[in-house]
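1. make a model of this:
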Amino acid sequence: MNKLLLALCLTTSLISLSACAEHAGSPSTRAVFMGQQISLIDDQGQCTLVKPDQSHLKLDMEWPCGFSLDKQQKLRVEVFNKTPIFAVWRSDHMPAPGRDCLSKMQAIRQMPEGFQAGTVSLYAACGSGGDQKMYVAPFTW
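-> The predicted structure is shown next:
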């Protein structure tokens, strides 16, 4: 009976992990934004954006992190007031038996003076996502 119970618990755990992995996926750390290469790196445990000029912008979230992608697996870019915005996210799985995640998302917009990061948004879901409001709301327009 104990072996059966153990097998059932292990199977349930694996299904739970698979469901979370499906939602979160593997974070994408390289992307093309406005025709230029950008990437994300681990800078002493901090998620850091490497801009096209190779300068760094430390973001307000821990490593690992990834770019928010569209359905074609390309960088998701939202445009508001003629300003392009992309987002970086990370998800932490909640302890078992839960299958949800606590995720962080930080929008970054391209201004004439350069990249500007918004405040971090927290949400209870696995992986990247959100609608245009999550890209626009962190900024003062």
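2. drop to CA atoms for contacts and neighbour counts, all remaining ones
-> Fine.
3. could you pull out the strands in this structure for me?
-> Assigned by DSSP state E, the strands in the chain fall at 30-33, 36-43, 46-50, 56-62, 66-67, 78-80, 83-93, 101-111, 114-123.
4. what residues of the first one count as buried?
-> Across strand 30-33, burial judged by 16 or more other CA atoms under 10 Å covers R30, A31, F33.
5. Proceed likewise with the subsequent sequence, for comparison:
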Amino acid sequence: MTATTARDYRQIPGTYVFDGEHCQKGYALNMFCKSLDLESNRAAFRADSSGYLDSFRLSDDQRRAVLDRNWLAMLQLGGNIYYTFKLAILDGLTMQHVGAAMSANGMSVDDFRAMMSSGGRSITGNRSVEEWSHG
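-> Have a look, this model is predicted:
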């Protein structure tokens, strides 16, 4: 199977599977996020975010997503949730904050928690991108 072969999971709306193609696309973004494991790197990023990002080969869109803290765009641009969450932790955010921000309508953290506690999003209307495009 080549990187451009159609995959069934690409038909699930809002799903960004971290496959080989996504891994290649997001390599620099994920290496930036992984660098935040070290306190010295976190301090350097806090001191000069834009300058710190210069040492990574991010695309313009990836760079903008990081600086804007656009969590959904980071995933769409090849980010792995486990790596991008390192940036969220730097900002003092929880996974619920990030999940709420990535929701279709940008819901509040409390609404996101309530939705997840009650079983998550309804499958109705969310089975395929075709359902979204005709909804």
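6. please state their TM-score.
-> For this chain pair, the superposition-based TM-score is 0.26 by TM-score structural alignment, normalised by the length of the second structure; 75 aligned residues with a CA RMSD of 5.7 Å.
7. re the thing from before, would JSON lines of the buried residues of strand 30-33 of the first structure with distance to A21 of the first structure be doable?
-> Putting the buried residues of strand 30-33 of the first structure into JSON lines (distance: CA to CA, whole Å) gives the following:
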{"residue": "R30", "distance to A21 of the first structure": "20"}
{"residue": "A31", "distance to A21 of the first structure": "21"}
{"residue": "F33", "distance to A21 of the first structure": "26"}
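8. out of these, which comes closest to R90 of the first structure?
-> Among the buried residues of strand 30-33 of the first structure, R30 lies closest to R90 of the first structure (CA to CA), at 14.7 Å.
9. hmm, the closest one is touching L40, no?
-> Yes - counting by CA atoms under 8 Å, L40 is a contact partner of R30 of the first structure at 6.5 Å.
10. nearest to F80 of the first structure, of the buried residues of strand 30-33 of the first structure?
-> Closest to F80 of the first structure, out of all of the buried residues of strand 30-33 of the first structure and judged by CA to CA, is F33, at 15.4 Å.
11. measure the closest one to V120 of the first structure for me?
-> Going from F33 of the first structure to V120 of the first structure by CA to CA, to the nearest Å gives 20 Å.
12. one more: W89 of the first structure?
-> Distance, W89 of the first structure to V120 of the first structure, by CA to CA: 9 Å.
13. circling back to that earlier point, could you work out which of the strands of the first structure reaches nearest to T12 of the first structure?
-> Ranking those by proximity to T12 of the first structure (CA to CA) places strand 83-93 first, at 15.6 Å.
14. count of residues packed around the nearest residue in space to F67 of the first structure that is not next to it in sequence?
-> Excluding its sequence neighbours, the residue lying closest to F67 of the first structure (CA to CA, 6 or more residues apart in numbering) is V88, at 4.5 Å. Number of residues near V88 of the first structure (other CA atoms under 10 Å) recorded here: 28.
15. so V88 of the first structure sits right up against E62, yeah?
-> No - counting by CA under 8 Å, V88 of the first structure does not reach E62; the two are 11.1 Å apart.
16. in the first structure, which helix has the most residues?
-> Ranked by residue count and defined by DSSP state H, the top helix of the first structure is helix 2-24.
17. buried stuff in that one?
-> S16, C20, A24.
18. which of the buried residues of strand 30-33 of the first structure lies closest to K58 of the first structure?
-> Among these, R30 lies closest to K58 of the first structure (CA to CA), at 15.7 Å.
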